[in-house]
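Novice: Fold the following, please.
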Amino acid sequence: MVFENIYHQLLKQYGDYLLDSPIKDVIKKQVKIFDSSTISLFKNIMECVGRNPKNGKNKGGIKVHTVVNANEIVPSLVWFSEAKTHDHKFLEKLECDENTIYVFDKGYNDYKAFEYFTTEKTGFVTRIKNNTSYRKIENLNIEESIHNGVLKDEIIEIDVKKAKETAPLKLRKVTFYDRLNKREFAILS
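Specialist: This next block holds a predicted model:
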């Protein structure tokens, strides 16, 4: 706790010297990128926190979740969990505000969290899971001046389970073609 406080005080004081690019100046919001890495350890050391893969060879390990401000080169948050903990549990640790946009991979998809982000006016960008069930509500116009591979821009609705009922959540789904990898991607926001 002491070192955490010292780290955050130093980051607050000297963070402006660590800027890599002025993203916040361009979009007027702080972009925070996060992901996790699993550190495998020997079964007999940390068996209680390991994964249980289908092949039966469970290994002990921990998962490190790291949040980095896009403007900086050092993390603003590092959180450790058991390796078997699902990534979306980390979303509870994030601070939500209208001046932040979080960017993360589809392993973090949690529609209840997306609903909370929306309520708190916190932006997010992630890829949609292949098996996501949704309804298309509206097609948005793609301007002719956009030449970056955008194929579709839609408003969709996903049912979010709450206790004994479901409630619809409106999200934006943008599909684009990546010319370099010759693939289509769909992004949720």
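Novice: Could you use CA atoms for every contact and neighbour count after this?
Specialist: Fine.
Novice: After the longest helix seen in the chain, which helix or strand is next?
Specialist: The longest helix of the chain (DSSP state H) is helix 2-14. Moving toward the C-terminus from helix 2-14, the next helix or strand (DSSP states H and E) is helix 23-27.
Novice: which other residues reach that following helix?
Specialist: Contacts with helix 23-27, where a contact means Cα atoms under 8 Å, 6 or more residues apart in numbering, come from 29-31, 70-71.
Novice: Filter the residues you listed down to just the ones in helices.
Specialist: Using DSSP H, none of the contacts of helix 23-27 sit in helices.
Novice: could those residues be laid out in TSV, adding distance to I23 and neighbour count?
Specialist: Below are the contacts of helix 23-27 laid out as TSV (distance: Cα to Cα, whole Å; neighbours: other Cα atoms under 10 Å):
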residue	distance to I23	neighbour count
K29	8	15
Q30	7	20
V31	7	19
A70	7	21
N71	6	18
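Novice: Check which helix or strand S36 maps to.
Specialist: Counting by DSSP H and E, the element that carries S36 is strand 30-41.
Novice: other SSEs contacting that strand?
Specialist: Applying 3 or more Cα pairs under 8 Å, 6 or more residues apart in numbering; DSSP states H and E, one finds that strand 30-41 makes contact with helix 23-27, strand 60-69, strand 100-103.
Novice: Please provide the structure for the following sequence as well, for comparison with the first:
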Amino acid sequence: MANYSTVFNQLLALIPRYHFERFVNSFNGDRYVKTLKCWNQLGSLLYAQASGKKSLREIVNGLEINNSKLYHLGLSPVKRSTLADANKIRSYQIYESLFYKILSQCKDLTPKHKFRFKNPLYTIDASTIDVCLATFSWAKFRTKKGAVKIHCLFDHSGDIPDFAVITEGNISDIRIAKDKLNIKPDSIYCFDRAYTDLELWSNIDFSKSYFVTKLKNNLKYTVLGQHLEAMKDGILSDEKIKLENKKYEKNLRMIRFLDEKSDEVVSIVTNNFKLSAKTIVQIYKTRWQIEIFFRWIKQNLQIKTFLGTSKNAVMSQVWIAMIFTKKLVEIPSF
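Specialist: Have a look, this model is predicted:
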């Protein structure tokens, strides 16, 4: 990152210090601490993100070299063992809370994108970060694989997360969606086949909201008739269907279209009978914005290698990395 020192200085200056100290107190972050306070821990890990440092040694050496530049921000050189202990012990919930506080500020700053419809549009998805199961024994994913998973509800109005949840890799995407999704009336929720759960679909419909998703191959249905005649723009059919599974009893709309990129016929279902088939297809394709967001995180943040192996150390690093992405929107020069 070019001119990382300037970016880092601006970044840390924008952290809401008052609220941060409240979170520290709530989770006893600085209780019995004499040397490395949570503010210094936060600054050290943000410095690692801004400068691309990948190890505790690199962070400690970098802070030592830049001590004169960082002193006015309340930061000071740290010992590697002290920083390692802080990452292991200080509750990651301090930084999770700070992320959500900053996220609420960002929503007022990001430009709003206008769609051809008035409904708020969201996509929910998850992405995994692979880790060695032998080293990170708590991060269970598959029998011989470990992973950390980032679950995210993406707000397409400002192209920012509405919420993020970080879990072990084996935590179900559907479980997080059902537990954490605060369904907002008249909104549209887009997701892939991993979220095929009829209870979730019913909850969205009951809340007077809409969903758009790809139809799972093993989901049986009966065609009730045409919703509208097949149109141009690659739309092959627009039908009214009813699922054979009684867990979702209302009628649905199934739209089949030709995906020009993959040259495949895609079937999507929705409970929205108002918008045009073309608009529904565009909504489904907009889902890829969250994939771009996840790709950017993995390519630009220091989360491929971790500074500690404990769950708390990993969670702290990922939450601070997420804070780093959000505060960048307030730095005009970035």
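Novice: before we move on, the earlier item: buried set for the strand holding S36 of structure 1?
Specialist: 30-36, 38, 40-41 (16 or more other Cα atoms under 10 Å).
Novice: quick one: it aligns where in structure 2?
Specialist: The alignment of strand 30-41 of structure 1 onto structure 2 (TM-score structural alignment) spans residues 120-131.
Novice: Mind listing residues that contact that stretch?
Specialist: 139, 145-157, 169, 173, 177, 186-192, 287, 290, 294, 303-304.
Novice: Sort out which of those are buried, if you could.
Specialist: Counted by 16+ other Cα under 10 Å, those give 139, 145-157, 169, 173, 177, 186-192, 287, 290, 294, 303 as buried.
Novice: Which part of structure 1 matches the longest helix anywhere in structure 2?
Specialist: Longest helix in structure 2, counting residues (DSSP H): helix 311-327. Counting by TM-score structural alignment, helix 311-327 of structure 2 falls onto no part of structure 1.
Novice: residue range for the helix or strand hosting I290 of structure 2 in structure 1?
Specialist: Element membership for I290 of structure 2 (DSSP H and E) is helix 288-300. Counting by TM-score structural alignment, helix 288-300 of structure 2 falls onto no part of structure 1.
Novice: I'd like to check the angle between the longest helix of structure 2 and helix 288-300, please.
Specialist: Counting by axes from the mean of the first three to the mean of the last three Cα atoms, to 10 degrees, helix 311-327 of structure 2 lies at 110 degrees to helix 288-300.
Novice: wait, what's in contact with A113 of structure 1?
Specialist: 91-92.
Novice: mind running it again at 7 Å?
Specialist: The neighbourhood of A113 of structure 1, defined by Cα atoms under 7 Å, 6 or more residues apart in numbering, consists of L91.
Novice: What's D205 of structure 2 aligned with over in structure 1?
Specialist: Per TM-score structural alignment, D205 of structure 2 is aligned with T118.
Novice: sec struct for its match, please.
Specialist: Secondary structure of T118 of structure 1, reduced to three states by DSSP: H, G, I helix; E, B strand; the rest coil: helix.
Novice: Now do the longest helix of structure 1: distance to the chain's middle.
Specialist: Relative to the chain's own centre, helix 2-14 of structure 1 is displaced by 24 Å; criterion: Cα atoms, centre = their mean, to the nearest Å.
Novice: and that helix, how far from structure 2 on average?
Specialist: By mean Cα distance after the TM-score superposition for structure 1, the fitted helix 2-14 of structure 1 averages 4.3 Å away from its aligned residues in structure 2.
Novice: what comes up buried for that helix?
Specialist: Buried positions in helix 2-14 of structure 1, judged by neighbour count with 16+ other Cα under 10 Å: L11.
Novice: Now do that helix: everything it contacts.
Specialist: Contacts for helix 2-14 of structure 1 (Cα under 7 Å, 6+ apart): none.
Novice: Looking at structure 1, name the residue matched to H151 of structure 2.
Specialist: Using TM-score structural alignment, H151 of structure 2 pairs with H65 in structure 1.
Novice: any idea how far the residue nearest to K114 of structure 2 when sequence neighbours are not counted is from F8 of structure 2?
Specialist: Distance criterion Cα to Cα, 6 or more residues apart in numbering; nearest residue to K114 of structure 2, sequence neighbours excluded, is S157 at 7.1 Å. Per Cα to Cα, to the nearest Å, S157 of structure 2 is found 27 Å from F8 of structure 2.
Novice: F211 of structure 2 too?
Specialist: F211 of structure 2 sits 40 Å away from F8 of structure 2, going by Cα to Cα.
Novice: Give the other helices and strands that the longest helix of structure 2 contacts.
Specialist: Other elements packing on helix 311-327 of structure 2 under the criterion 3 or more Cα pairs under 7 Å, 6 or more residues apart in numbering; DSSP states H and E are helix 38-51, helix 80-89, helix 93-106.
Novice: So which other helices or strands are in contact with the following helix or strand past the first one?
Specialist: Spelled out, that is helix 38-51 of structure 2. Heading C-terminal from helix 38-51 of structure 2, the first helix or strand you meet, by DSSP H and E, is helix 56-65. Counting contacts by 3+ Cα pairs under 7 Å, 6+ apart, helix 56-65 of structure 2 is packed against helix 80-89.
Novice: counterpart of the helix it packs on in structure 1, which residues?
Specialist: Against structure 1, helix 80-89 of structure 2 falls on no residues (TM-score structural alignment).
Novice: And for structure 1, the residue most distant from the center?
Specialist: N44 (32.3 Å; Cα atoms, centre = their mean).
Novice: can you tell me how far that one sits from K161 of structure 1?
Specialist: Counting by Cα to Cα, the gap from N44 of structure 1 to K161 of structure 1 is 39 Å.
Novice: ok so, going back, the helix or strand just after the strand holding S36 of structure 1 against structure 2, how far on average?
Specialist: Counting by DSSP H and E, the next helix or strand C-terminal to strand 30-41 of structure 1 is helix 43-46. Its aligned residues in structure 2 lie a mean 2.4 Å from helix 43-46 of structure 1 after superposition (mean Cα distance after the TM-score superposition for structure 1).
Novice: OK, contacts around the closest residue to I155 of structure 1 other than its chain neighbours?
Specialist: Using Cα to Cα, 6+ apart and skipping residues adjacent in sequence, the residue nearest I155 of structure 1 is R172, 4.6 Å away. Contact analysis of R172 of structure 1 by Cα under 7 Å, 6+ apart lists 154-156, 188-189.
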